[in-house]
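K.L.:
Just the structure for this:
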Amino acid sequence: MRSPELAATVPPKACASAPAPAADSARAGWRTPLELTVLGAIWGGSFLFMRESSKHFGAVPLVEMRLGLGALILLPFLWKARESFRGANIWAKLALIGTINSAVPFVLFAWASQRAPAGVGAITNSMAVLFTALVGFLFFGEKIGMQRAIALLIGFAGVVVLASGKTAGASIGWAVAAGCAAAFLYGIGANLVRRQLTGLPAAAVAAATLGCSALLTLPFAIANWPEHSIPVNAWVSASMLGVLCTGIAFVMYYRLIQRIGAGRAVAVTYLVPLFGMAFGWIRLHEPVTLTMLIAATLILGSVAMSQRAAK
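P.N.:
A predicted model of the protein is given here:
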């Protein structure tokens, strides 16, 4: 990834050896879909890792591990931009946004993962795109338009269908409600980041918010740390959740945004539920029910409609 400033300083000899424009175009043609697919698989896998580890750790201790490991991976970005993060006011904002955008949603998804298949959490996560538009309309005076309003209604219909379903005879309504509440908090967080942290490097902001969230969550994690022994596979899943699905995935996402723009990078939203359901089915033998498929179709269709209207 090269910034305009760096590109301007490349010596003539290096420029002469650069690949031809046609080669650059061909490489870009497959690079973006590949990276979006990999990122969708990683974030879809996060619901599998939560499903495998939350029953052993509990929701809050698992989230503490996720936040801490993710913050450590992103720490170099924060250190590089440390001069932009001076003053108590900015850190108060980071702590508040970290709580809304990371700590509480992560706990809600971890809690839901103890009660519903991995695919259910992945599907409700997709509602974040719609909730971002809804929060902007309700609290920040943004116009929503008829097409996006219809998209929201379709998305909510998908949530109702999903909540009405059962897995192994047990209702998953509360897990769906927790996932939707987490997605709604993501919508609030996205609007706050856009308005309160403008001009700050995105990866550094992610590191700061994750770090603040980890510190705020730590006392609750210690108080709720399990007394029983935790199996190795749960430790591996929790570590993957923090290192791969939070730290490394955030780096990949922000690089994508810088290269192709946020409007195109958000296309990863459509892939997360597909991988979440597939991994749950392959690894944990969790059924992909008809209600899950109908709900995923309605929600992802509404997200696509909302994105077209926004453009």
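
K.L.:
switch to C-alpha atoms for all contacts and neighbour counts from now on
P.N.:
Noted.

K.L.:
which residues does residue 282 contact?
P.N.:
Residue 282 sits next to no residue when contact means Cα atoms under 8 Å, 6 or more residues apart in numbering.

K.L.:
Distance of it relative to residue 48?
P.N.:
Distance of residue 282 to residue 48, computed by Cα to Cα, to the nearest Å: 10 Å.

K.L.:
Here is a second sequence; please produce its structure as well for comparison:
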Amino acid sequence: MLLCLAAVWGGSFFFAEIALREVPPMTITLHRVFWALPLLFILIRLRRLSLPRDPQIWLGYLGMGALNNAIPFSLIFWAQQQIDSGVASILNGTTAMFGAVVAGLLLKDEPLTRNKIAGAVIGLAGVAVIMGPDAIAGLNPGNLAQFAVILGAVSYAFASVWGKVMLAGQPPMMNAFGMICGTILLMIPVVLLVDGVPSVSLSLPVWGALWGIAALSTVFAYVLYFAILIRAGAANLMLVTLLIPPFAIGLGALFLGEVIAPAAWIGFAIIAVGFAVTDGRIFSRFNRS
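P.N.:
The predicted structure follows:
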């Protein structure tokens, strides 16, 4: 399930890169959830699921819409105007590290440990390698874009905890539907204020990218997302962000001609080591053997 989720989420960086040719970032976020909504509605009707009536559950959906969609989608899509999709996906891999630390701070059944703190430090070192020594000295648009992706990763980390606390008892498909409803409610006024009324006069490749990001990277992805969250917990779910970059980089290289600098690969390797330390299971197996 994690591999499937990594593949469709890796594709979201590729689809966004194409859509950005004609559509502004926040409008892409609205397209992504707007076209996903009817598809999810069909799925919940086929499953004969009833809409929840508890206001607290809908508050949970609104919070998930903000933390897991509206904020990170908009930040990452904006960032992709400045940096390649592969670099964005690598920085998004810090979600695994942030997810473990945030879960450790906020969830009693996933306590904060020395491994999580050490892993966070190592992961941040990986981010520093990717961004380079001039990142702090000179805040150019490219550096700001990388910071934006990291902020999106932090938002994803809080979303995983929010979802586990507020929505763990709900069916995964209903959670995905409710979250999308919350995102649309948040994004419509923002898009109208910032970008104006969305245009429908788009090229066929851009429409294809928007439908791909809605059907595959949103509908199918979030059904998997909530199913994994319930079965494996918030920290384990964040493993997916370490699996996304190979898919995103492969698609970007194959179809968009993107080339990832060696520093980015080194930084990604350091981030992966950081999460391995945070998670701890790999090293415990070596110790047992």
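
K.L.:
So for stretch 33-47 of the second structure, what gets flagged as buried?
P.N.:
Across stretch 33-47 of the second structure, burial judged by 16 or more other Cα atoms under 10 Å covers 33-37, 40-41, 43-44.

K.L.:
Residue 18 of the second structure matches what in the first structure?
P.N.:
In the first structure, the residue matched to residue 18 of the second structure (TM-score structural alignment) is residue 52.

K.L.:
now residue 160 of the second structure
P.N.:
In the first structure, residue 160 of the second structure lands on residue 190 (TM-score structural alignment).

K.L.:
Helix or strand: which one has that match?
P.N.:
Using DSSP states H and E, residue 190 of the first structure sits within helix 173-196.

K.L.:
That helix vs the second structure, average distance?
P.N.:
With mean Cα distance after the TM-score superposition for the first structure, helix 173-196 of the first structure departs from the second structure by a mean of 1.0 Å once superposed.

K.L.:
residues touching the match of residue 160 of the second structure, list them.
P.N.:
101, 132.

K.L.:
From residue 150 of the first structure, how far off is it?
P.N.:
21 Å.

K.L.:
Now do the same contact list for residue 183 of the second structure.
P.N.:
33, 62, 64-66, 69-70.

K.L.:
again, but for residue 228 of the second structure
P.N.:
Contacts for residue 228 of the second structure were tallied using Cα under 8 Å, 6+ apart; they are 1-2, 237.

K.L.:
again, 7 Å this time
P.N.:
By Cα atoms under 7 Å, 6 or more residues apart in numbering, residue 228 of the second structure lies in contact with residue 237.

K.L.:
what about it, helix or strand, and which?
P.N.:
Per DSSP H and E: helix 221-232 holds residue 228 of the second structure.

K.L.:
tell me which residues of that helix are tucked away?
P.N.:
Going by neighbour count (16+ other Cα under 10 Å), the buried part of helix 221-232 of the second structure is 221-230.

K.L.:
cool, and stretch 171-181 of the first structure?
P.N.:
Of all the residues in stretch 171-181 of the first structure, those buried under the rule 16+ other Cα under 10 Å are 172-173, 175-181.

K.L.:
What of stretch 272-283 of the first structure?
P.N.:
Under the neighbour-count criterion of 16+ other Cα under 10 Å, stretch 272-283 of the first structure has 272-281 buried.

K.L.:
All the helices of the stretch 151-289 of the second structure, in order from the start?
P.N.:
With DSSP state H, counting those that start in this stretch as the criterion, the stretch 151-289 of the second structure has helices at 172-194, 204-214, 221-232, 234-237, 240-255, 262-279, 281-288.

K.L.:
Mean neighbour count, the ones you listed: which tops it?
P.N.:
Ranked by mean neighbour count, the helices of the stretch 151-289 of the second structure are led by helix 234-237 with a mean of 24 (mean count of other Cα atoms under 10 Å).

K.L.:
For that one, name the packing helices and strands.
P.N.:
The helices and strands touching helix 234-237 of the second structure, judged by 3 or more Cα pairs under 7 Å, 6 or more residues apart in numbering; DSSP states H and E, are helix 94-106, helix 141-167.

K.L.:
The shortest one: what's the following helix or strand?
P.N.:
Spelled out, that is helix 94-106 of the second structure. helix 114-131.

K.L.:
equivalent range in the first structure for that following helix?
P.N.:
Per TM-score structural alignment, the counterpart of helix 114-131 of the second structure in the first structure is residues 146-163.

K.L.:
Mind listing what's buried along that stretch?
P.N.:
The neighbour-count check on stretch 146-163 of the first structure (16+ other Cα under 10 Å) flags 148-149, 151-152, 154-163 as buried.

K.L.:
average distance between it and the second structure?
P.N.:
By mean Cα distance after the TM-score superposition for the first structure, the fitted stretch 146-163 of the first structure averages 1.1 Å away from its aligned residues in the second structure.

K.L.:
so how far is residue 100 of the first structure from the equivalent of residue 221 of the second structure over in the first structure?
P.N.:
Aligned by TM-score structural alignment, residue 221 of the second structure pairs with residue 249 of the first structure. Distance, residue 249 of the first structure to residue 100 of the first structure, using Cα to Cα: 19 Å.

K.L.:
one step back: pipe the buried residues of stretch 146-163 of the first structure into a markdown table and attach distance to residue 60 of the first structure per row.
P.N.:
Listed next are these as a markdown table, based on distance: Cα to Cα, whole Å:
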| residue | distance to residue 60 of the first structure |
| --- | --- |
| 148 | 35 |
| 149 | 35 |
| 151 | 33 |
| 152 | 31 |
| 154 | 32 |
| 155 | 29 |
| 156 | 28 |
| 157 | 30 |
| 158 | 28 |
| 159 | 25 |
| 160 | 27 |
| 161 | 29 |
| 162 | 25 |
| 163 | 24 |
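
K.L.:
quick one on the thing from earlier: of the buried residues of stretch 272-283 of the first structure, which is the nearest to residue 211 of the first structure?
P.N.:
Distance ranking of those against residue 211 of the first structure, using Cα to Cα, places residue 272 first at 24.8 Å.

K.L.:
The closest one matches what in the second structure?
P.N.:
Aligned by TM-score structural alignment, residue 272 of the first structure pairs with residue 244 of the second structure.

K.L.:
Next: residue 131 of the first structure.
P.N.:
Looks like residue 131 of the first structure aligns to residue 98 there (TM-score structural alignment).
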